[in-house]
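S.K.: Next comes the sequence, and after it the predicted model I'd like to discuss.
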Amino acid sequence: MSDYSIRKYRQTLIIGLIGVVKELFPGEQLKISHSILDGVYCELENSVLSSREIQTIEDHLKVWVESDQTISYQTCNDHLYHCQVDLDLITTIYPPLERSGSLKHFKLIHFLPGFIILFPNVNHPESLSPFVPPEKLSATFSETQRWLENLHLSYVHDVNAIISAKSSQDLIYLAEALHEKTISSIADRIFRQRSKVRVILISGPTSSGKTTFAQRLSTQLRVNGLRPVALSLDNYFLPRDKTPVDSNGQYDFECLEALDLPLLADQLNALIGGSEVETPLFDFVCGGRCQTGRTMRLGSDEILVIEGIHALNPSLLPSLDRSQMFKIYVSALFQLNIDAYTRVSTTEVRLIRRLVRDNQFRGTEPARTLAQWDSVRRGENNNIFPYQEEADVMFNSSLLYELNALRPYAEHLLVSITPECPDYEMAVHLLTLLSFFEVLDISTVPFNSILREFLGGSAYNV
């Protein structure tokens, strides 16, 4: 099942959920808030739900599914979908399935003050993954939500109003100031643990802005008197003849076993112990290591910074003392909703970032980026998301103005997708999503902004 198909499945369940909550809690407003693991966090705006009440909602939702209800909806000219839920007309940006009977797999989980509705993921569409409460991820979402509420910003139209009022510069500076404050706070925390921490490990899904984050964190570490030294996991790839293959017989460069783990562990232990090592340099053209590497020795005021998809995986460095590592998870946890029922998917924000970046800096056509997306998502589900709670701290790299800034760049690419393209539906959907965002002039976006990693003009080598 494709990522787009999963989202249609989710949207149909949410339509059913809206109807059930309207029936059980008349007068209450359900808010479909944000994604969390393989589910979506929901709450009633003025009530705290009990476990018994959540079980009742789930039971009624199961009855709705088993009754195999017809989902009636109309397609608008702007590719929105109007669904009839009781006496209300609900607008969605995903077309629902035609009937409810195929929605076999879901579960509601009590998660104060609301609940999470858990769905299947792309890798396992016929079952639900085990649910482990994502306490750190949830706290990061909550922190961002409190910040938005303090600014009286809840929905996309709130940001659009600021842009229309020609006050976008304040909006940009405010969002960037939050990033700078958070990065500075993380650097201070690392500095307080400097007597133990010798390795900083940074991971996160694609297009999270990890590279710019690492550069800005390094700047703040230098302000504190530490000297960060970058070490790339890419240089520890095994030669091609030793690289594992996937079920299709293709090289699997994303699996942990594609790295020379014993060499990495030996060299990191030697560096932390004060020894000099020659770290490898990998030649991606020939698929092997260069004859000479990079000589390194870690000084007392130096700290290693390692970025990569496996950086939070405990199996990457199992022999290294955990107290010597500081792990950071970076992701774009966008939280401005279109309305109470229509959230903006954090995954789609990253896809829009990637479309723009891949075309600007890698010459990749948008059709190819879309075609690769399901594979990228499977890799994230296997190698990144299972380990996000291993992080000591999480950094939300989203910027509340970013889709306004990215809109003209992404639209230019998406309109080139023709109906013959297998991912045409997704392209149309993304265009519909972007249409909700007022275009923002990017001339005042700072050159050290994470968004510059995608728009261009970054002060860093990204």
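M.R.: Arrived safely.

S.K.: Every contact and neighbour count from this point should use C-alpha atoms.
M.R.: OK.

S.K.: quick one: the helix or strand hosting T347 to chain centroid distance?
M.R.: When elements are assigned from DSSP states H and E, T347 belongs to helix 346-362. The chain centroid and the centroid of helix 346-362 are separated by 12 Å under C-alpha atoms, centre = their mean, to the nearest Å.

S.K.: helices or strands next to that helix in the packing?
M.R.: helix 366-383, helix 402-414, helix 452-455 (3 or more C-alpha pairs under 8 Å, 6 or more residues apart in numbering; DSSP states H and E).

S.K.: Name the residues of stretch 191-201 that come out as buried.
M.R.: 191, 194, 197-201 (16 or more other C-alpha atoms under 10 Å).

S.K.: now swap in stretch 12-23 and tell me
M.R.: Those buried within stretch 12-23 under the rule 16+ other C-alpha under 10 Å are 12-22.

S.K.: can I get these in TSV with secondary structure and distance to P125?
M.R.: Below are the buried residues of stretch 12-23 laid out as TSV (DSSP: H, G, I helix; E, B strand; the rest coil; distance: C-alpha to C-alpha, whole Å):
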residue	secondary structure	distance to P125
T12	helix	15
L13	helix	14
I14	helix	17
I15	helix	19
G16	helix	19
L17	helix	20
I18	helix	23
G19	helix	24
V20	helix	24
V21	helix	25
K22	helix	28
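
S.K.: Second structure follows, compare the two:
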Amino acid sequence: MKDEDKIIIHECPRKNVEIFLPDGRVIQGPRGSTVETLLKNAGLDFVAPLMGAIVNSDLRELTYPIEIDARVRPVTMAEADGARIYRRSLTFLLEAAFEELYHDCALAVDHSVSSGGFYCEVVGNKPLSQEDLDHLNAYMQTLVTADLPFERLQVPLQEAVDYFKQKGEEEKVNLLKYRTKAHLMLYRLGEHRDYHHGYMVPSTGYLKWFDLTRLGDGFVLRFPRRHAPTQIQPLPNTNRLLETFQTYGSWLNRLGIASIGTLNDAIQADRIREVVLVSEALQEQKIAEIAREIAEAQPHKKIVLIAGPSSSGKTTFAKRLAIQLLARGISPFALELDNYFVDREKTPKDEEGKFDFESLGALNTTALSDHLQRLIRGEEVQLLRFNFHSGLSETGDVVRIGKDQVIILEGIHGLNPNMLPIIPTDSTFRIYCSCMTQLNLDRQNRISTTDSRLIRRIVRDARERGYSARQTIFQWESVRRGEKRNIFPYQEYADEMFNSALVFELAALKSLAEPLLRQVPFGSPENIEAKRLLALLEWFLPLDVDLIPDNSILREFIGGSILKGFRLWESNINSQ
């Protein structure tokens, strides 16, 4: 055997380990060093503040020790995982500061705000005054300057239950009653401890960018968005959204479902059928109210525009709205926006040089506005039809609408004033439809409605399009970019908002989504997201989908909708 072919066995492992970065650089450091130490000592420049890292295909905290050579990709605030780490840590900081200053009341962290923030309320006491809020803000800043460590502790489940029971946090105690694992991961800052659904930063010194702003009876914990990770965006007008969230809160009170723990109680006690039926009835009541508003606005408002982000249930909502309008003697006519695409060669392109079909420039808004104006004047109009095979716009059906009809358009640009610039605003009724709020784990651990929509889409894509969960997760980031650009900026233009969230939906989606998520291959970037969603679904007891009514918005995603074949009246179409 040649010397170079001999196998050398070291009696002791090397004292150093190496990490391999995506750009080919190799960093060496003492075995057991944390990710934070290795990356910061290397003097690397990051496009945004460092929040965590992908270590050998797993998302890890910066405090994670490197014991073996590893492939490491830094994760910053400019990425979804990094943004979540920052926001989760900032919420924990707020909790700790609030508990220190206001012992006799509780803090509820509720829904998100589009400019970057969480709406918060005081429970059990009067709202914070501006002076109180300034004091809380200043105290949080003091904690950040002190750069105090967040300590991660794995404790026996019963120890965690006893801790929260002693603090009187019955929501957490009730939730943990259904936990199947024998331990729980807690974080500690000073004397304050809590669990959080995911990782956090190493210390308070990372949390430099935030603000507290009064809103309604509560306040907004404001933080940067990913595209500008060290800047706080202006707080937009959110009055209509706030009303929608408050309505949902009153619905939860009527249902007696305050958190996931009480939902699990209802499932276990076989009371969930009542929760499902009342939830559906409350949504139907809201749809009927919107139909009444449209009817009362006749004959002035002849165009109903419906917009909302992906997997919001817009299709089912539009059909149920149409049924309510028909019950009031108003015959809806559906005009398909997809037929008003410009010729493919005229479609704008995105930053990567690909056709951007979600851009407003992809629609022939001139022809659309002209046709709508003529239709509401009672004229006969030859519509357009888009040939998706040839990529060309062609002539379509000839139609005329009656005096008792309204035109319904559903599409992502429905609330954008530039879509119909020559149509008077007072002749349109604009509806924003989205899964806008969701039942939370408890008062401090919120569930993102974006996660709810993604789980809806994973289940629907697998059933209707044959997509794997990996494919849907891969496309989701692009979908979200389009929503942030084309939908969310215009939501406050709505005359009405419809919240399509159902209190029981994640329990119903659990048994359908989990097998799909488990098939996402380990080592793929999408596996990290799949594991996060699986960890979320662990908190829910499963709900039998046979309990879901056949006209439910949820049926749009799980299948079995009685509305799937429903078509609006077409008697006013004269085919050419």
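M.R.: Thanks, I have it. These figures come from a predicted structure and were not determined experimentally.

S.K.: Please work out the TM-score for the two chains.
M.R.: Superposed pair, TM-score by TM-score structural alignment, normalised by the length of structure 1: 0.96. Supporting alignment: 461 aligned residues with a C-alpha RMSD of 1.7 Å.

S.K.: that older thread, save the buried residues of stretch 12-23 of structure 1 as a markdown table, and put in distance to A230 of structure 1 too.
M.R.: Shown next, in a markdown table, are those (distance: C-alpha to C-alpha, whole Å):
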| residue | distance to A230 of structure 1 |
| --- | --- |
| T12 | 46 |
| L13 | 45 |
| I14 | 44 |
| I15 | 47 |
| G16 | 49 |
| L17 | 47 |
| I18 | 49 |
| G19 | 52 |
| V20 | 52 |
| V21 | 51 |
| K22 | 53 |
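
S.K.: Taking those, tell me the two that lie furthest apart.
M.R.: The largest separation in these, counting by C-alpha to C-alpha, is between T12 and K22 at 15.7 Å.

S.K.: which residue lines up with E477 of structure 2 in structure 1?
M.R.: In structure 1, the residue paired with E477 of structure 2 is D374, using TM-score structural alignment.

S.K.: Please apply the same query to S434 of structure 2.
M.R.: Under the alignment by TM-score structural alignment, S434 of structure 2 pairs with S331 in structure 1.

S.K.: Next up, the contacts around that match.
M.R.: Contacts for S331 of structure 1 (C-alpha atoms under 8 Å, 6 or more residues apart in numbering) come out as 204-205, 208-209, 394-398.

S.K.: could you dump the residues you listed to a markdown table with secondary structure and distance to Q215 of structure 1?
M.R.: Formatted as a markdown table, the contacts of S331 of structure 1 follow (three-state DSSP; distance: C-alpha to C-alpha, whole Å):
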| residue | secondary structure | distance to Q215 of structure 1 |
| --- | --- | --- |
| G204 | coil | 15 |
| P205 | coil | 17 |
| S208 | coil | 14 |
| G209 | coil | 10 |
| M394 | strand | 16 |
| F395 | strand | 14 |
| N396 | strand | 16 |
| S397 | coil | 13 |
| S398 | coil | 17 |
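
S.K.: PyMOL command to pick out the buried ones of the residues you listed?
M.R.: Here is the PyMOL selection string for the buried members of the contacts of S331 of structure 1, based on 16+ other C-alpha under 10 Å:
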select buried, resi 204+205+208+209+394+395+396+397+398
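
S.K.: between the contacts of S331 of structure 1, which is nearest R362 of structure 1?
M.R.: G209 (15.9 Å).

S.K.: distance of that closest one from R192 of structure 1?
M.R.: 25 Å (C-alpha to C-alpha, to the nearest Å).

S.K.: Also A311 of structure 1?
M.R.: Applying C-alpha to C-alpha, the value for A311 of structure 1 to R192 of structure 1 is 22 Å.

S.K.: P120 of structure 1 too?
M.R.: 41 Å.

S.K.: now do Q267 of structure 1
M.R.: Counting by C-alpha to C-alpha, the gap from Q267 of structure 1 to R192 of structure 1 is 25 Å.

S.K.: Where in structure 2 does the helix holding T347 of structure 1 fall?
M.R.: Using TM-score structural alignment, helix 346-362 of structure 1 corresponds to residues 449-465 of structure 2.

S.K.: Please apply the same query to stretch 433-449 of structure 1.
M.R.: With TM-score structural alignment as the criterion, stretch 433-449 of structure 1 aligns to 536-552.

S.K.: Run through who's touching that stretch.
M.R.: Contacts for stretch 536-552 of structure 2 (C-alpha under 8 Å, 6+ apart): 175, 178-179, 197, 260, 264, 267-268, 273, 276-277, 280, 316, 441, 504, 506-511, 514, 554-555, 560-563.

S.K.: Please say which position in structure 2 E98 of structure 1 maps to.
M.R.: Counting by TM-score structural alignment, E98 of structure 1 corresponds to P202 in structure 2.

S.K.: go on, R7 of structure 1?
M.R.: So, by TM-score structural alignment, R7 of structure 1 is matched to R84.

S.K.: and its match, helix, strand or coil?
M.R.: Secondary structure, DSSP: H, G, I helix; E, B strand; the rest coil: R84 of structure 2 is helix.

S.K.: And it, how far from G116 of structure 2?
M.R.: 12 Å.

S.K.: more neighbours, these two?
M.R.: The neighbour comparison of R84 of structure 2 against G116 (other C-alpha atoms under 10 Å) goes to G116, with 20 against 17.

S.K.: in structure 2, what residues pair with the longest helix seen in structure 1?
M.R.: Ranked by residue count, the top helix of structure 1 under DSSP state H comes out as helix 168-192. Helix 168-192 of structure 1 corresponds to residues 272-296 in structure 2, going by TM-score structural alignment.

S.K.: Count the residues that sit near S390 of structure 2.
M.R.: The number of residues packed near S390 of structure 2 is 9, by other C-alpha under 10 Å.

S.K.: What lines up with it in structure 1?
M.R.: Residue correspondence to structure 1 (TM-score structural alignment): S390 of structure 2 is matched to C286.

S.K.: And that match, which helix or strand is it part of?
M.R.: C286 of structure 1 belongs to no helix or strand, assigned by DSSP H and E.

S.K.: Now the terminal residues of the match of stretch 433-449 of structure 1, how far apart.
M.R.: Using C-alpha to C-alpha, the two ends of stretch 536-552 of structure 2 sit 23 Å apart.
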